[in-house]
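Student: The amino acid sequence is not available; the structure is as follows:
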């Protein structure tokens, strides 16, 4: 049995991890754009689909493959059978899993091609090896990434918003400035949505032999938990403090590079007060959903009161916006920062807005807390290990802050007031998230209010 391409996509899209409208019925799915990148068998179509759920309309990018006969290796990404306008029946599937089709993306980028409004662009001065074969990474939630050989990582944005993605802006500017802390950009794909150039995908150097910060931190925590209780954290195998300090230096250097590459500004005291009011409203809303937070609301209120009383301006600039241990990789030489797109669920204008660099610092400090404590969830000796978790977190937070200052980052005087408020605001968000998604992890953000 065949059905329309829109009908096939409507039945398939709700099961994809990157679909943002889970739990709500789809009222309509239309195809805003259909561009043929490669013809024949297999063929490659680039689709932009618009999903309507109530008043909400969301665009998604969906490259699909078409084959008369689908091989077993692609059966897990089959979308359905479709009768084309010429009467031929074809099998429709997620093209990103087919290396016979994803090579066209590399070739288009290397050749600086255009396909009826779809632009493939190489970065300035690069050569792209089009012989590399792709493999889909499975860990991502909001995007889909391919690794080509051991050379490139290609990130395709599934949910589309009109405008240039902040990650493309930032990695291009920092690479042009010679930054050692970004992966080399190789190219991007763009189209036009609502009259604005819109980023569809970005390709960068694949850091094959690098280690993720989160994994390194967890290894360190496990090593500490396995040591005798009277052994100090600095003597335990896998101590992370030296790396935390280097990460702080790298973070400060990236902030300085961003301040040189993009405009900067200040937030005046009246805007600071409005910001603290937003923080307070977030607490009130969170307490109504997670009553356990109410026991600690006075801690947040005190921190926000101190911030509101600041009588001077706060410097702002472009920042990462979603900074944590999962966004950094340790290469043989230094730390590299990834994913400058900000929080994917926020509008592009907010993600590109100037902010205090201490927001990134606060995000990383919260990440150290998570690394120290998340292994305690469900652990039979959680109470006995609580002190060890606190010791690891305090040691690595201090090392990171020392490195940040060493690298030229500003944390002095009243900066500590802003940093504390930003940390607690982040923890409030975490409380709501964990209550909804991982209740056993709720003690982690609640510990921030002690």
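Tutor: Done, it's in. None of these values were measured; they are calculated from a predicted model.
Student: When you work out contacts or count neighbours from here on, use the C-alpha atoms and nothing else.
Tutor: Fine.
Student: From residue 138, how far off is the nearest residue to residue 180 once chain neighbours are set aside?
Tutor: Once flanking residues are discounted, residue 180 sits nearest to residue 336: 7.3 Å by CA to CA, 6 or more residues apart in numbering. Going from residue 336 to residue 138 by CA to CA, to the nearest Å gives 21 Å.
Student: For the two, indicate the residue with more neighbours.
Tutor: residue 336 (23 against 11; other CA atoms under 10 Å).
Student: Sticking with that one, tell me its helix or strand.
Tutor: Following DSSP states H and E, one finds residue 336 within strand 335-337.
Student: Residue 174: what secondary structure?
Tutor: helix (DSSP: H, G, I helix; E, B strand; the rest coil).
Student: From residue 334, how far out is it?
Tutor: 16 Å.
Student: take a look at this one as well, against the first:
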């Protein structure tokens, strides 16, 4: 009975990865009672011969208050079953368990050595996430529950705890985590970090700057428009370089031999071929993209690699009253855990942020009739902030040699190719944003 209720409910959740496909079977792999009226479930969902596992906090009540009606899963007899992440009366177990290093039927709740966790704040669920669920406890903590479970230590937990142990700046302090064994492997279920209650999202700040520019007099340059973002981009570049330096000291580093660099370029080219087959609009730019990839094939130097962020953009950084903080070191969503933990060139992160500046500049023009008139202003804003970010990165100790510039351009174009395919599948009217990346530019 419970399995049937969960199967009917889970397909409607925004964090469920198998939307649009029928559920062939759902089984309960783990069912742990945490406290009265609260159970921790790990369920296996089978679809078209493949299995994914998800984490659910199952609440039980004799009656369900209106504030929890949206979280109802179903009823068995006189008992209401619901998604208990929304129930602040139940979620205090997260804080209690981590504060006291509890272990319960295979669930291990741990706190970072040397920190003290206040167990009194009540929780509130953030509503913007797609693949995870985050609970904010007062103005002190944010706890991210990983809904879809992948065996292994989550890269974010691995990285932020290592950097925190070095007293590295530009990260949110980790406080604790929850783990279990999945397929015989330590697997991260949740991580709790400092909640940056007074910080502003980098993407929102960038969009505010772009709006100010579009609203200013046409003859006013971006450097003189209200809300100019270039100084922040410069600081963000320096912060990014510092994070890369800290990662290189906290984790092993290596180099990619010249023949491996050529294989990297071949990989870029294969992805381009698949993209062109799916999105014919890319064909007009193939020769320019191929030329950039060929520059990488001509490189004769080894390429340093290390742990990187892996999914770096303006939505992954927060501006506090004092500096920039980098969040979400999980790596690119949907990629295997081994890939997300693998070493790569730091230029991959730099390229991701450069693409984010282009998206910020043109995001407000999508589906707008005056887009053509404002395009020069968008290009001006993007170029100004890209330059500032790169200047800050170098000033902060990041390295971008002439050879690096060729690899950076290839990373950026490969990312733009991916974006074109994504927009073609999901938002066709937005394809102009990544397609602009293939026009000649000096940055």
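Tutor: The structure has been received and is ready for your questions. Please read these numbers as outputs of a predicted model, since none were measured by experiment.
Student: doesn't residue 328 make contact with the residue nearest to residue 180 of the first structure?
Tutor: Yes - assessed by CA atoms under 8 Å, residue 336 of the first structure is found in contact with residue 328 at 5.6 Å.
Student: where do the helices sit along the second structure?
Tutor: With DSSP state H as the criterion, the second structure has helices at 2-10, 92-99, 155-165, 202-215, 230-250, 258-278, 286-297, 337-341, 347-363, 371-395, 402-426, 432-435.
Student: so what does the shortest one touch, helix or strand wise?
Tutor: So the one you mean is helix 432-435 of the second structure. Helices and strands touching helix 432-435 of the second structure, by 3 or more CA pairs under 8 Å, 6 or more residues apart in numbering; DSSP states H and E, are helix 347-363, helix 402-426.
Student: circling back: return the most buried member of the helices of the second structure.
Tutor: With neighbours defined as mean count of other CA atoms under 10 Å, the helices of the second structure peak in mean count at helix 347-363, which reaches a mean of 23.
Student: tell me the angle it makes with helix 371-395.
Tutor: For helix 347-363 of the second structure against helix 371-395, the angle by axes from the mean of the first three to the mean of the last three CA atoms, to 10 degrees is 150 degrees.
Student: which residues are in contact with helix 347-363 of the second structure?
Tutor: 203, 206-207, 210, 308-314, 375, 378-379, 381-382, 385-386, 404, 407-409, 411-412, 415-416, 433-434, 437 (CA atoms under 8 Å, 6 or more residues apart in numbering).
Student: ditto for stretch 315-329 of the second structure
Tutor: Applying CA under 8 Å, 6+ apart, the set of residues contacting stretch 315-329 of the second structure is 155-156, 159-160, 169-172, 196, 198-203, 235-236, 239, 309-311.
Student: now do 7 Å
Tutor: 155-156, 159, 170-172, 198-203, 236, 239, 309 (CA atoms under 7 Å, 6 or more residues apart in numbering).
Student: can you check stretch 135-152 of the second structure too?
Tutor: 15, 53-55, 121-126, 131-134, 182-183, 185-195, 197.
Student: Let's see that with 6 Å instead.
Tutor: 53-55, 121-125, 132-134, 182, 185-187, 189-195, 197 (CA atoms under 6 Å, 6 or more residues apart in numbering).
Student: residues touching the equivalent of residue 47 of the second structure over in the first structure, list them.
Tutor: Counting by TM-score structural alignment, residue 47 of the second structure corresponds to residue 53 in the first structure. For residue 53 of the first structure, the contact set (CA under 6 Å, 6+ apart) comprises 26, 27.
Student: what residues are up against the nearest residue to residue 78 of the first structure once chain neighbours are set aside?
Tutor: Of all residues not flanking residue 78 of the first structure in the chain, residue 93 sits nearest, at 4.3 Å (CA to CA, 6+ apart). Contact analysis of residue 93 of the first structure by CA under 6 Å, 6+ apart lists 64, 65, 77, 78, 79.
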